[in-house]
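J.: prediction below, plus the sequence it came from.
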Amino acid sequence: MASLAVTMKGQITLRRDLLTHLGIKPGERIEFDKLPGGELRVKAARPTGTIDDFIGRHAGKARRPLTIEEMNEIAASGWAGEE
């Protein structure tokens, strides 16, 4: 079991191997669930969105038809919460 130090501000830093295990990349978020007995469950936050968010975000930006690769890249960045 890994142990982490808590700073005076109440912050912790997760080691890279823990982040890799969770599948977390820089800029992504982590969710915590409170469990009985003072335990926490840690998991990667998976953003949710709607097709309206996707369409509204990219409306009017393309002057030519997009390739399937470009569409996939846009979709992946939207689900990753990137602007």
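T.: Okay, I see it.
J.: going by C-alpha atoms from here, please, whenever you check contacts or count neighbours.
T.: Fine.
J.: distance of the residue nearest the centre of the chain relative to residue 37?
T.: Central residue of the chain (C-alpha atoms, centre = their mean): residue 28, 3.2 Å from the mean position. Computed as C-alpha to C-alpha, to the nearest Å, the residue 28 to residue 37 distance reads 28 Å.
J.: second structure for comparison follows:
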Amino acid sequence: MVSATVTSKGQVTIPADVRTQLGLSAGDRIEFVLNEATGRYEVIPATGSVTALKGVIRKPAKLISIDEMNAAIVEQGASA
């Protein structure tokens, strides 16, 4: 069993072999998820793919053409 110590600031250094098994490197984010079946927390790498974001943002009710976008940019630029 691998263990780590929590510092007074609440920080924990994840042991190297655990980082390797999770595929973590410096700057990566992790999530702590409560497993309700066991009552324990699980550490999960938060390294999702961009494709996982599909469907997060709804399609606009009205589609806007490139010409309309350009006109809006010109209008904003003129008022600035």
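T.: Arrived safely, thanks for sending. Everything numeric here is computed off the predicted structure, so don't read it as measured data.
J.: still on that earlier bit, what do we get in the second structure for the residue nearest to the centre of the first structure?
T.: By TM-score structural alignment, residue 28 of the first structure lines up with residue 28 in the second structure.
J.: helices of the first structure, start to end?
T.: 16-22, 51-58, 68-79 (DSSP state H).
J.: to residue 44 of the first structure, which of the ones you listed lies closest?
T.: helix 16-22 (6.1 Å; C-alpha to C-alpha).
J.: tell me the average deviation of that closest one from the second structure after fitting.
T.: Comparing helix 16-22 of the first structure with its match in the second structure after superposition yields a mean distance of 0.6 Å (mean C-alpha distance after the TM-score superposition for the first structure).
J.: name the helices or strands packed onto that helix?
T.: On a contact count with 3 or more C-alpha pairs under 8 Å, 6 or more residues apart in numbering; DSSP states H and E, helix 16-22 of the first structure meets no helix or strand.
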